[in-house]
Every structure is written in structure tokens, then in C-alpha cells.
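> give me a model of this one.
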Amino acid sequence: MATSPYYLLLLLIPILLLSFLILLYVIVRPRSARIPIKGRHVFITGGSSGIGLALAHQAAAEGARVSILARSSKRLEEARDSIRLATGVEAAVFSADVRDAEAVARAVNEAGPIDVLVCNQGVFTPLELEKQDLKEVKFMIDVNLMGTFHLIKAALPAMKVRAKDTGFPASIAIMSSQAGQVGIYGYTAYSASKFALRGLSEALQQEVIADNIYVSLIFPPDTETPGFAQEHETRPELTSIIAGSSGGIKAEDVAKASLSGIKSGRFIIPCNLDGALLAIATSGLAPQSSCITAFIEVAGAGFLRLAALFYQWHWYSIIEKWHAESSLRNRASGRL
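The predicted structure follows:
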């Protein structure tokens, strides 16, 4: 009895898929790594509140030696007390403005060699670029982008030595934002500062992988922090219409996803389902250490690009409708 060609095709499909997975396993770089936290020095900026404080709590609970840096000495002391009460760990605190490279270098040197550096500092003032003062734009870029450069420059030499001496991989984790994956109305300056972190991270990973240092880029969505509450009070109405429907997630959930990704040596770390889909749609030439995730990116990129076009159509429809209604309201008020 002749073998049906359809039966042969059914046999061929899993063979092709398996062959493709094997190919991806061979070519994905850098190789995956496990980055231990227990007994290691974790240095977190923006560590006095929000995501940074939640990360400090979780790292301390896993047995890490924790240092936190922020501007406010009072809030740092309060954070240290909360970490001690929750975990029994005495965190080291450092008061410095990340815009000041010399102050950052002094704090890093005083803290000692770092195993896991988490660049979590960030500021955000949502406003249309036309209305935003350039001083606010510069402030966001100086804190979000230049502050990250200052931290990495200060910590990297000792991190390289430490990784070589201990034989354990080290990590540099950089807190971006979903606004660093896709631009949103009213986020022009903020998105610019956060998109820039991706270029920094991709190039830096190539520079430090030979030193056994893994870079992670974290993309949290709107997160329930004091800064998020303040941002809601000031952001443009149209921004709230476009971006406000998704709501926020808890800082503890972002910290949990971030720490898990850091320990796995993952380059891109999404924090929810929307972030995971965005990560696939915007994967580009980002490093990828998982052949399974690489396969999902390859298979899903086309479909998610189509979905992205529908999202863009929806957003631009909202913008056009809002401006049309705003124009009518302005004309009506003018007549009155």
C-alpha cells in the first residue's frame, strides 16, 4: 500500500520545527546564565520608594547584601528601616543625585564592588513637546539617561574584577519603560530618554559579555508608585485617554518579574502580558539567549506587527476625534 503524501507531510512538519529550534539553539547569543543573588552585593538606585524599594526588599529576602541610592536622606532612612523590619537585613544607604557623576562615583566606591547593579532611577513629566520647557526635557534626559551612564561608568571596572575573581556572572539591569518600546502622545521627552536606554544596553552587552557580565533591560508598564499617582494628576487629557485604560500594576509585581529575569540573565524583561507581546513585536536585533523565546519572536513578529498597525489606527483615530471635538468646543466658546 502506497504511503499517502499527506502522511509524509505530517511527519515532515515536526522534523522541520525541531531542526529550526536546534538552529536557534546554536545561534542565539549570549548563552543563558544563572546569576545568583544570595550572598552577593545588589546595588539599587531609586531604592527609597516604588519599584526600587520593592526590589531591595526582595533581594534582601533572598539573602543579598543590599545597597540603595537616592537623593532624599530621610526617605533612605525610612527605606532602610522597612527593609530591616521585613527581612532582618541592614541595607547600606547612599544619598546622591545621579546627575552628579562625582557624587555617584563616591557612593559606588564607598559601597564596594557590585555584583548586580540596578539602574532604577527615573523622572517623568508628561506634556506635549510644544508646551514643555526644555529645562524639563533636559532634566529627564539627565536623570534617566545620563544618570545611567554615570552609574555604569563608576561601577563597571570593579564589577569586571569581581566577576573574574569570583567566577560568577554579574548583572547590569537597566529600568526602561513600555514608553521605551512604543511612543505615546505626551511622552515625547520621556520616551526619548527611555528609548535611548535600549541602544545603550544593546551595545553595552556586546562590550561586557567577555567579562561575564549580563545586561538586562526591564520594561515595566504604568506602576502604582508615588510618581505614578503624581503623573496622573498632570498628564494631558489625550494621554490619559490613549494610555490610561490599561491601569497600573503593583511595584512588587514589577520587582518580582525584574529579579526573576535578572537571575536568568535575560536581556529583555517584560513585566506583564502586554509587555511580553510588545517585546516580541519590537525585538529587532536585541540579544536573545532562549531558543524557545527566539522561536516565538520569529513566529509571532508578523502577526504582532499587524496587531500594532491596528493599535496605531485606533490611537490616531482617537487623536483625530479629540482634536476635532476640541476645535468645535473652542469655536463654540468663542461665539459665546
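> C-alpha from now on. contacts and neighbour counts both.
Fine.
> can you pull out the helices in the stretch 201-336 of the chain?
Taking DSSP state H, counting those that start in this stretch, the helices of the stretch 201-336 of the chain run over residues 226-234, 237-243, 251-263, 273-281, 291-335.
> from Val254, how far out is the most centrally placed residue in the chain?
To find the centre residue of the chain, average its C-alpha atoms and take the closest one (Cα atoms, centre = their mean): that gives Ile218, at 2.1 Å. Shown here: Ile218 relative to Val254, a distance of 9 Å by Cα to Cα, to the nearest Å.
> I'd like the structure of this one too, to check against the first:
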Amino acid sequence: MKSVVVTGVSTGIGWGVTKVLIGKGMHVFGSVRKPEDGERLKAEFGDAFTPLLFDVTDEAAVAAAATQVREKLNGETLFGLVNNAGIGVPGPLLHLPIDELRNVMEVNLVGQLIVTQSFAPLLGADLDLKGTPGRIVMISSVAGKMGTPFLGAYAASKHALEGLSESLRRELMLFGIDVVIVAPGAVATEIWNKAQNIDLTPYANSAYASKLDQVKNYMVENGNKGLSREKLGRAVLKALTTANPKTRYAVVPNRFMNWTLPRLLGSRTVDKMVAKRLGLSPDA
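Prediction:
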């Protein structure tokens, strides 16, 4: 049975990836931060699921989980690693607390490398293991190529993750380990229900106050119309199993309007469109 480690599986994309991979006969080692989430998923998915308890920023806990997986693999290589765990913090960059920026980068960038360093030996960087080298899938975002107002910290972390992934892919060629980016647009997950309750009062006295509410409402509305978690799971399955995968898969609802056209129009034109929609022009 092929085994895959997936981070951040308690809800959302990670849950969708877990469901699809298990449905294809794979064993998933899924990371959670709360023991009760691991117990719930174990009850849901049965013996095909093994919970791993760690936060991606906790090096010692991640290393302990890698040791746990190594013991289960019994000298064989790990088929895949899906770096999915991540967070987003909204707010205008001129006013965003620097500690919040640091936290987003710590989870979305540094944490991904912490996990990769711990599990890369199991994917084949440890030449004493038997089996074909595994593959890493990095869950990025459309924000890894296009910055959205008031999600600058998230966009910065995903741009950085894409650069890290490209360098990593070329470094790991030495071991035959591939790195593939899956970059989703809006996905219909629980996060959008939580977004309704985001506290934007710290920015109430800024010039951005009315714009922030407008962006929040727009994102919640469109997020709930996003792709299913299972569709993202199928994209990850493809990235893990295709013989000659692309280096990057953009999985975006209404792809032409939300991905292809903005890329064709160029940044300045898109700037003007965003400014008009959100009232970000000086004379708005």
C-alpha cells in the first residue's frame, strides 16, 4: 500500500486530499494539532488513516512524527508528502502588526521547510531505504502569482513558497524526488464561515475601513461558490501519480476570468480593474 503524509487534515483542503487518497487505496498519515481531531478522523477513515500530532512550526514534534512514520514504513520509501497546512491573516499592509506577518511567514513558509526537511529522507534522500523515490506536493494558491489587496501577508508567503519549491525541486533532482505545486483558487471550505467573524475593528480608523468590509463580503460570497474539497483532492492525486507531471497546476473556478485573463491583461491593467471594483483610486 502506498503511503502519503498530508499536513493540516482536520478540515478543508487537507480533509479533501485525505478522502480522495484513501479512496484510491492509499494510507494517509495526516497531521492535526488537536488529539480530538485525530480521533475523529480515525473514526471516519478507519485503518487507512494514521494521525500525526504536530504543529508545522514545532521542529521537535515534526521530527518525532517523521520517526513514527519511518517505523511504520519498515525500510520502504514514502510515496508522497503533501504540504498543505497554512493560515491567512487579513489587513492592509500599512497597518498590519508585524508579529502577524511573521506568524504567517512562519507557518506558510518556514513550517513547510521544517516538514520537508524531516520527511525528505523517507521520500528517498535516505539512500538506505528501498523503493522508488517519492514526490512532494506543495499547496500554494493563486495568491502565489497574484497579490490581492488586504491579503498581502498571505500573498507574500505563497510567492515565497513558490520560489522555495522551485529551488527545492532542482536540488532534489539528485535523489529523484520531484516537487509539484498545486495552486487553488477559492475552495468551498469552513474557512469562509469563519471569515464572517473576522475582527476588522483595528483598522476602523484607517482610510481602508469601508474597503475592508467590501472585500470581506466579496470573498465570503465567492468562497462559498468555490471548488469542492474533493476536486482539490483529485488535483493532488494527479500531481502525485502522473508519470510526467507539470511543475505547477492552477486549479481555479471560472478559470478564464479568475486566472487566464488577468495573466493575459498584465499587472497594470488588473491594478486599474481592482481599484475600480474596490474604490482604491485616489479620487474614489
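> can you give me the TM-score here?
Scored by TM-score structural alignment, normalised by the length of structure 2, the superposition of the two chains gives a TM-score of 0.82; 262 aligned residues with a Cα RMSD of 2.7 Å.
> list residues touching both of Ile218 and Val254 of structure 1?
Counting by Cα atoms under 8 Å, 6 or more residues apart in numbering, the residues touching both Ile218 of structure 1 and Val254 are Cys271.
> the aligned partner of the residue nearest to the centre of structure 1 in structure 2: what's it in contact with?
Structural alignment places Ile218 of structure 1 opposite Val182 in structure 2 (criterion: TM-score structural alignment). With contacts taken as Cα under 8 Å, 6+ apart, Val182 of structure 2 has the following neighbours: 137-141, 235-236, 239, 248-251.
> in space, what's closest to whichever residue in structure 2 pairs up with Tyr311 of structure 1 - neighbours in sequence excluded?
For Tyr311 of structure 1, the equivalent position in structure 2 is taken to be Val270, counting by TM-score structural alignment. The spatial neighbour of Val270 of structure 2 that comes closest, neighbours along the chain excluded (Cα to Cα, 6 or more residues apart in numbering), is Pro262 at 6.3 Å.
> next: Ile296 of structure 1.
In this structure, Ile296 of structure 1 finds its nearest non-sequential neighbour in Ile280, 7.6 Å apart by Cα to Cα, 6+ apart.
> hang on, the one you found packs against Gly300?
Yes. With contact taken as Cα atoms under 8 Å, Ile280 of structure 1 and Gly300 are classed as touching, separated by 7.0 Å.
> out of those two, which sits in the busier spot?
When Ile280 of structure 1 and Gly300 are compared on other Cα atoms under 10 Å, the one with more neighbours turns out to be Ile280, at 22 against 14.
> and that one, how far from Ile292 of structure 1?
Here the distance between Ile280 of structure 1 and Ile292 of structure 1 works out to 12 Å (Cα to Cα).
> now do Thr87 of structure 1
According to Cα to Cα, Thr87 of structure 1 stands 36 Å off from Ile292 of structure 1.
> ditto for Trp322 of structure 1
Distance, Trp322 of structure 1 to Ile292 of structure 1, using Cα to Cα: 42 Å.
> what of Leu217 of structure 1?
Looking at Leu217 of structure 1 against Ile292 of structure 1, where the rule is Cα to Cα, the gap reads 19 Å.
> count the neighbours of the residue nearest to Val270 of structure 2 for me.
Residue neighbour count, defined by other Cα under 10 Å, stands at 16 for Pro262 of structure 2.
> residues near Glu59 of structure 2, how many?
Summarising burial for Glu59 of structure 2: neighbours were counted as other Cα under 10 Å, giving 16.
> likewise the one 5 residues further on?
Other residues within reach of Ala64 of structure 2 by the criterion other Cα under 10 Å amount to 15.
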